[in-house]
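J.: Mind folding the following:
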Amino acid sequence: MNSPPSSNFWNGRFVGDNQRYRIDRPIAAGGMGEVFLATDTRVGQQVVLKLLKDTLVASPEMRKRFEREVAISAALQSDHIVKIIDCGVTPEGYPFYVMEYLRGQTLRHLLLCEKRLSVERTVSIISQVCQGLHLAHQGVTLQKDGGHEHIQVVHRDLKPDNIFLVPTDLGEWVKILDFGVAKIRNQSSDQTHLTHTFIGTFRYAAPEQIQNKENLDSRADIYSLGIILYEMLSAADPFGFHIQGNNISEASWVLAHAYEPPKPLREQPGCEHLSAEVEAVVLKCLQKNPNHRFASVAELNQALQAITQPALGSTNTSQKPIIVHPQSHSYPVPAVESSQSDAETIIFQQTGYNQESNDDSVTQIPQPIEPQPTPGEVLPPHPSPYASGNYDSVTQIPQPIEPQPTPGEVLPPHPSPYASGNHDSVTQLLQPEAPQPTPGEVLPPHPSPYASGNHDSVTQLLQPEAPQPTP
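T.: Model (predicted):
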């Protein structure tokens, strides 16, 4: 390795055990290495091969780090993390690893084409990223020296270039790329820690990551996701550098991440329609202090899902929906659409309640237009509202119109209402239209309703039509 080979040097060369992989052409170059399209000659499939960057090969510590992190990345078996197939060293001494070949586009390419994305599409993509990161942040357990070692992984280089979108019949499937530069957090020791080396991309790096703090954890990835979310929704960065163009110095990004407050998302042009909840989630990711961010990607994912779920009932979130179960009455009820076709549940919006009530919820039942009774008709129970009193329920039955007496008619006795009394129940009888009496006829008594009292329930019963007496 007297001089670093060029990218063209690798074209057509074979690497790996038994010269398994043929390098076809370069695809891209990153901070840690160069990426090539290659062919797995054993199975005849295309793969992606990444070589450690020539400037890092000379460092024994970096070589050890690269090999260790490749092994750990291969252990991250998630549907949302690109799969590591193989690894090895070229005859020239360059470490490499082999990944599955994905057909699609990076999030960077999508943003260049569409500028900004909808909230729903943004949440769908970042939610899948969170699922992949969740497994990495939880860590993997590997065998070591006859024992077990638990290792937590922080990506440290999340950016649109490392988020890959694979089109499927069910929508975009997201894969996270480039865990090869990940920061390994070992609960016992960090054997490959580089104390004074920044690895990542300044534009998306968390403040504590730029400062090379030793307690770097998963919340650094959450900060990077905040920058990505901001960019996906606004086609801008949180610090206004997009106005100045692309030639922004690394020092400018370092100062902005450390000291500049992010501009509120809804103040960006074209973002006025975004909800306050969306803005709050993004800005929480961008907190300078890691303790003020989401505690985990699972918590972030939950917040993202909540802002895309439609609210139940009215858009006025200060009112709670009321669930009313209609009684088995014969009078009509308002036709209200309900998703519960089997259980006849009608949902209404609460509009008010008695301020003196101690109930947690108030149920309001709309009253239908009361039908006009006919003589002798039995009407269904019709509950009526009451203002005060110790009543469990009040049921009122409409009385028929009392007939007008004729000359010589003997009217039935009509008891007057009472003012008070401690009665558990009061029974009122509703008389049908009184028949025309004949001389000597005795009519049945006709009780009248009461005005008030401490009653648990009031029941009114309707009497059948009285038979006609004979002289």
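
J.: switch to C-alpha atoms for all contacts and neighbour counts from now on
T.: OK.

J.: Contacts only, for Glu277.
T.: Ile307 (Cα atoms under 8 Å, 6 or more residues apart in numbering).

J.: ditto for Ala182
T.: 69, 153-157.

J.: Which ones among the residues you listed lie within strands?
T.: Judged by DSSP state E, strands contain the following of these: 153-154.

J.: Turn the contacts of Ala182 into a markdown table, columns for distance to Leu135 and neighbour count.
T.: Below are the contacts of Ala182 laid out as a markdown table (distance: Cα to Cα, whole Å; neighbours: other Cα atoms under 10 Å):
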| residue | distance to Leu135 | neighbour count |
| --- | --- | --- |
| Glu69 | 15 | 20 |
| Val153 | 9 | 25 |
| Val154 | 10 | 24 |
| His155 | 11 | 23 |
| Arg156 | 15 | 29 |
| Asp157 | 16 | 27 |
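
J.: now the contacts of Ala182 as a markdown table including distance to His292?
T.: Formatted as a markdown table, the contacts of Ala182 follow (distance: Cα to Cα, whole Å):
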| residue | distance to His292 |
| --- | --- |
| Glu69 | 29 |
| Val153 | 21 |
| Val154 | 18 |
| His155 | 20 |
| Arg156 | 19 |
| Asp157 | 21 |
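
J.: To compare with the earlier structure, here is another sequence to fold:
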Amino acid sequence: MDDFGAGEDDFDLYGATLGAGAYVDGYLIEHLVDSGGYGAVYRARHASTGEPAAIKLLHSHLARIPSLRARFQQEVLTLRAVQHPSIVRLLSSATLDDGRPCYVMEWLDGHTLTEELASRGRLSLEDALLTAENIAIALTAAHARGVIHRDVKARNVIVLDAPSRTLKLIDFGVAKVSDAVTKTPVATTSTLLGSPASMAPEQLRHEPVDARTDVYGLGVLLFHLLTGRLPFEAGDAATVEDQHLHAPPPALSALVPVPPALDQVIARALAKDKAARHGSVAALIADAREAVAEQRAPAPATALYLQLAAPAAEEIGQSDNVERPGAEHDQAHNDDDDDALDEIFDDALDALAAAGLCVAWESADSALCFGRGAEPAQVAAVLASASQLSHPALAIAVHVGDAAFGDGRDATGPLVHLGDWLPPLHPGRVAVTPAARAAAAEAAGEAAGEAAGEAAGEAGCDDDPRLLSD
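T.: Alright, predicted model coming up:
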């Protein structure tokens, strides 16, 4: 350990909070970075080389408790055992003269995933998968060495300030390690170890944990990255813990535009019984990748095109070569009329989103929305939404075709090429293409088809809209 004292003159430097200039294991403390219930983290620089470092120090009142000192030492041994490029690197460890243990880590210039989500919002599908994949690599390395992290969450992942996106997994303070790592077993405790927001059911039940416990944590984190929220949220920890034990996670696709197949992936990762989960974090990522790849293959879908138009406007002509017609109109409206039309258009988009349709793109006065799938019942549901939107200032068209979906607004395929299928539009009417009408007619025989036709007819649908291209 260091040959330094904590005498009368050093009280301010080596008190409960270390002061700037305190010398610890060859490093000079610069300032406090963070302090939690277990310990504090400081930024420091090597006294000789000037290299920055982070020093974690156990709180003085906890350092007097043998079991907590042993757990802190276990954290040091864990970091020494799991050296990996995606895990924060341990540099050294020491004990202050007053008995407080500490260890020195590499300094990470960056921000936590928690901070990134707060400033940026939810991640795109590809960014979320890449992020989860990188964390899975770190966890796989830890699992191979007999270490279960037990606290996988956004706060424990650092995104480095670097040209390429680089992540580091940190904080192994509550990790479960094999006796081969610690050499001597650490006494078990009845205290819950982990974070209520992401704790697996077996942790809450004080049952044995294994790699599938981190599968649960990574599943919670992937949900968080994709939606910007946690799967289980409540005003108190007890309710959140009860949800982890008993409540199914919300469907991802009901919250954000992602492939519905991801719903099953998350549901499996967050299974209450760990035996029902993926066997490893790598298997979870592979399952998620497969679900996305399958969704991105062209598949039948239902499109709804929405155009804001003046009620008295003439028929809106279309061109075979125009991808997004009607983006601008030269009609003169006063400010009140413009505001009213904008409100009508925004309300229509909100209603379509509430009905489960995803917006592929939108302009100031037009939008293309998709309902994933083209089963008869799905097409009938889109037609019902169209009929409910009927308004003299709105012109609507519904069609069925193939589209490949990526993340959110990322869609490709024939259904996106409006010039190939968009019929003439009339304010206050819904144009239903023959393909959409035929699909709806299959709902449950002729009776269901007639019902769908009546619903469309009530909305002023054209009986035989002219297709620009067959």
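
J.: ok, back up a step: the contacts of Ala182 of structure 1: which two are farthest apart?
T.: For the contacts of Ala182 of structure 1, with distances taken as Cα to Cα, the pair at the greatest spread is Glu69 and Asp157 (13.8 Å).

J.: Common neighbours of the two, please.
T.: By Cα under 8 Å, 6+ apart, the residues touching both Glu69 of structure 1 and Asp157 are 181-182.

J.: ok, Ala20 of structure 2 - how many residues close by?
T.: Ala20 of structure 2 has 17 neighbouring residues, counting by other Cα atoms under 10 Å.

J.: Ignore what I typed, I meant Leu165 of structure 1.
T.: Neighbour tally, Leu165 of structure 1, other Cα under 10 Å: 21.

J.: Correct me if wrong: it contacts Arg108.
T.: No - counting by Cα atoms under 8 Å, Leu165 of structure 1 does not reach Arg108; the two are 10.0 Å apart.

J.: Name the residues contacting each of the two.
T.: The contact sets of Leu165 of structure 1 and Arg108 do not overlap (Cα under 8 Å, 6+ apart).

J.: Quick one: residues contacting the equivalent of Gln46 of structure 1 over in structure 2.
T.: By TM-score structural alignment, Gln46 of structure 1 lines up with Pro52 in structure 2. Pro52 of structure 2 sits next to 43-46, 106-107 when contact means Cα under 8 Å, 6+ apart.

J.: and if we set it to 7 Å?
T.: Pro52 of structure 2 is in contact with 44-46, 107, counting by Cα atoms under 7 Å, 6 or more residues apart in numbering.

J.: Out of these, which sit inside strands?
T.: Filtering these for strands - DSSP E - leaves 44-46.

J.: which one of the residues you listed is nearest Ser366 of structure 2?
T.: Lowest distance from Ser366 of structure 2 to those (Cα to Cα) belongs to Ala44, with 56.0 Å.

J.: mind checking the SS state of the residue lying closest to that closest one once chain neighbours are set aside?
T.: With Cα to Cα, 6 or more residues apart in numbering as the criterion, Ala44 of structure 2 has its nearest non-adjacent residue at 4.3 Å, and that residue is Ile29. Three-state call for Ile29 of structure 2 (DSSP: H, G, I helix; E, B strand; the rest coil): strand.

J.: Quick check: the aligned residue for Ile29 of structure 2 in structure 1?
T.: Ile29 of structure 2 maps onto Ile23 in structure 1, with residues paired by TM-score structural alignment.

J.: My understanding was that that match contacts Gly12; is that so?
T.: Yes - the pair Ile23 of structure 1 / Gly12 is scored as a contact, 5.2 Å apart, by Cα atoms under 7 Å.

J.: Looking at those two now, which is surrounded by more residues?
T.: More crowded of Ile23 of structure 1 and Gly12, by other Cα under 10 Å: Ile23, with 23 against 13.

J.: so how far is Tyr305 of structure 2 from Leu352 of structure 2?
T.: Separation of Leu352 of structure 2 from Tyr305 of structure 2 (Cα to Cα, to the nearest Å): 11 Å.

J.: repeat for Tyr38 of structure 2
T.: 56 Å.

J.: got it, and Val41 of structure 2?
T.: Distance of Val41 of structure 2 to Tyr305 of structure 2, given as Cα to Cα: 55 Å.

J.: likewise Asp402 of structure 2?
T.: Noted for Asp402 of structure 2: a distance of 15 Å to Tyr305 of structure 2, by Cα to Cα.

J.: Would you mind telling me which of these two has more residues around it?
T.: Tyr305 (23 against 20).

J.: Map that one onto structure 1.
T.: Matched across to structure 1, Tyr305 of structure 2 finds no residue, judged by TM-score structural alignment.

J.: Would you confirm that Tyr305 of structure 2 contacts Leu394?
T.: No - assessed by Cα under 7 Å, Tyr305 of structure 2 is found out of contact with Leu394, at 10.2 Å.

J.: Quick one: the strands in the stretch 351-470 of structure 2, in order.
T.: All strands of the stretch 351-470 of structure 2, identified by DSSP state E, counting those that start in this stretch, fall at 358-362, 366-372, 394-405, 411-412, 430-432.

J.: Check the stretch 101-250 of structure 2 too.
T.: Using DSSP E, counting those that start in this stretch, strands in the stretch 101-250 of structure 2 cover 101-106, 110-112, 147-148, 157-160, 167-169, 176-177.

J.: got CSV for the ones you listed, with distance to Ala286 of structure 2 too?
T.: CSV is the format used below for these (distance: least, Cα to Cα, whole Å):
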stretch, distance to Ala286 of structure 2
strand 101-106, 31
strand 110-112, 25
strand 147-148, 20
strand 157-160, 21
strand 167-169, 19
strand 176-177, 25
